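Undergrad: Predicted model, plus sequence, below.
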Amino acid sequence: MATVAEVFRELAAEGGTARVTVISNQGDGISSYIVGKVIYAPRRSSAPKGGEAPVFLRDHLSSDGTDGQASFSDRFVTVDVGNGVKEEQPFSIRATNSAAIAIAPEGNGQGSKTWLVNIRLPAPFNRTLDFKANVDGSTLVGTSPTAIGITEHVDTAVYVVSLKRN
């Protein structure tokens, strides 16, 4: 499997898209699963807007708007398992939210061991998560100082980010 840096280099050189997958787990037991596509985006040539996330101030990979889809372990769908028996399954595909994702290497370019991650969740969350993630094999692993949800009473969440070239 290609590393995040290898996928980054390929998209920068050749264009195209990569599938991004982000999973999270937070202290209240809620997990999320976000999937989307990212493209290479060069750093902005104009002066940044006030308060812009650091990830956008460098060459980065970004989903186009909010094309990612987020599923959550506390949203259930009822599944007919046969013989009149129904079970509830978490991560309901019928209850997803849109999400946007951007990642960029920090420090010494694409070989960096630390990457910047930006996850944007529009309404009803209206939450933006900016955090650093470390390279761990072919993935990025990081901790956000805030959780995803609207009413969580937890301070942090752990994220694993992976890329696969389309």
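TA: Ah, there it is.
Undergrad: switch to C-alpha atoms for all contacts and neighbour counts from now on
TA: Fine.
Undergrad: Report the separation between the spatially most distant residue from the centre of the chain and Thr17.
TA: The centre of the chain is farthest from one residue, Asn83, which by CA atoms, centre = their mean lies 38.7 Å away. Look at Asn83 and Thr17: by CA to CA, to the nearest Å, they are 43 Å apart.
Undergrad: okay, now the one to match up with it:
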Amino acid sequence: MAMNLEQVLATAKDGSSVHITLVSNQNNGIASYADGSLIFHPQSGGTEFGGPPLRPAHMESASPMKMYFSDRRLSIDPVPAGGFAPTPRQPFNANATEALSVSVAMTASDHKTINVSIKVFGNTVKFTMDRIGDLYAGVGPSLSQSSGAVFVLAFTGVSQLQIIH
């Protein structure tokens, strides 16, 4: 179940893992899916004249997530006796993923817009996403031969850092 950003900010502490799901769809029918965790860092600076500049609360990947694509198919059907291998038909082949890094930065205090940066295929692209209910949606980069992609991000939970003494 998705959390809204206010719930994330009320729950997360510095170093917490914020779990997300990020999906995309393009006008050529290719969709993508990724889920994983971002490390939370609270707002800092900006409180003293001449002190460190204001840095809004932000979250970033500690390690890359796996991004799955609907056009990367896996053969799941047995080869008929004496026949040829059937055409692969299972989309989102788990053996053909791409590494995805994500960062999310808050913009305004009303949390209606967030700045998102994704790194996939070796390229980093920034775009904004707007709040729709408990989800964020925005037009981002094309992930194939398309004019762009619609991305949807859900915050799906927060895990606190466990300190063992």
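TA: Thanks, I have it. Since the model is a prediction, treat every value here as computed from it, not as a measurement.
Undergrad: Do you have the helices of the first structure handy? List them.
TA: For the first structure, the helices defined by DSSP state H cover 4-14.
Undergrad: all strands of it, in order?
TA: 18-26, 31-41, 60-62, 68-72, 76-82, 85-90, 97-105, 114-121, 127-136, 139-144, 157-165 (DSSP state E).
Undergrad: Relative to the whole chain's centre, how far out is the last one?
TA: Counting by CA atoms, centre = their mean, to the nearest Å, strand 157-165 of the first structure is centred 6 Å from the centre of its parent chain.
Undergrad: Check stretch 27-34 of the second structure too.
TA: On CA atoms, centre = their mean, the centre of stretch 27-34 of the second structure falls 14 Å from the chain's centre.
Undergrad: and it, which residues are buried?
TA: Ile30, Ala31, Ser32, Tyr33, Ala34 (16 or more other CA atoms under 10 Å).
Undergrad: swap in stretch 146-164 of the second structure?
TA: Of the residues in stretch 146-164 of the second structure, those buried (16+ other CA under 10 Å) are Gly148, Ala149, Val150, Phe151, Val152, Leu153, Ala154, Phe155, Thr156, Gly157, Val158.
Undergrad: ditto for stretch 13-22 of the first structure
TA: In stretch 13-22 of the first structure, counting by 16+ other CA under 10 Å, buried: Thr17, Ala18, Arg19, Val20, Thr21, Val22.
Undergrad: try stretch 65-73 of the second structure
TA: Met65, Lys66, Met67, Tyr68, Phe69, Arg72, Arg73.
Undergrad: Am I right that the fourth one is in contact with Ala94?
TA: Yes. Here Tyr68 of the second structure lies in contact with Ala94, judged by CA atoms under 8 Å, at a distance of 6.8 Å.
Undergrad: Could you list which residues are in contact with Gln90 of the second structure?
TA: Arg73, Leu74, Ser75, Ile76 (CA atoms under 8 Å, 6 or more residues apart in numbering).
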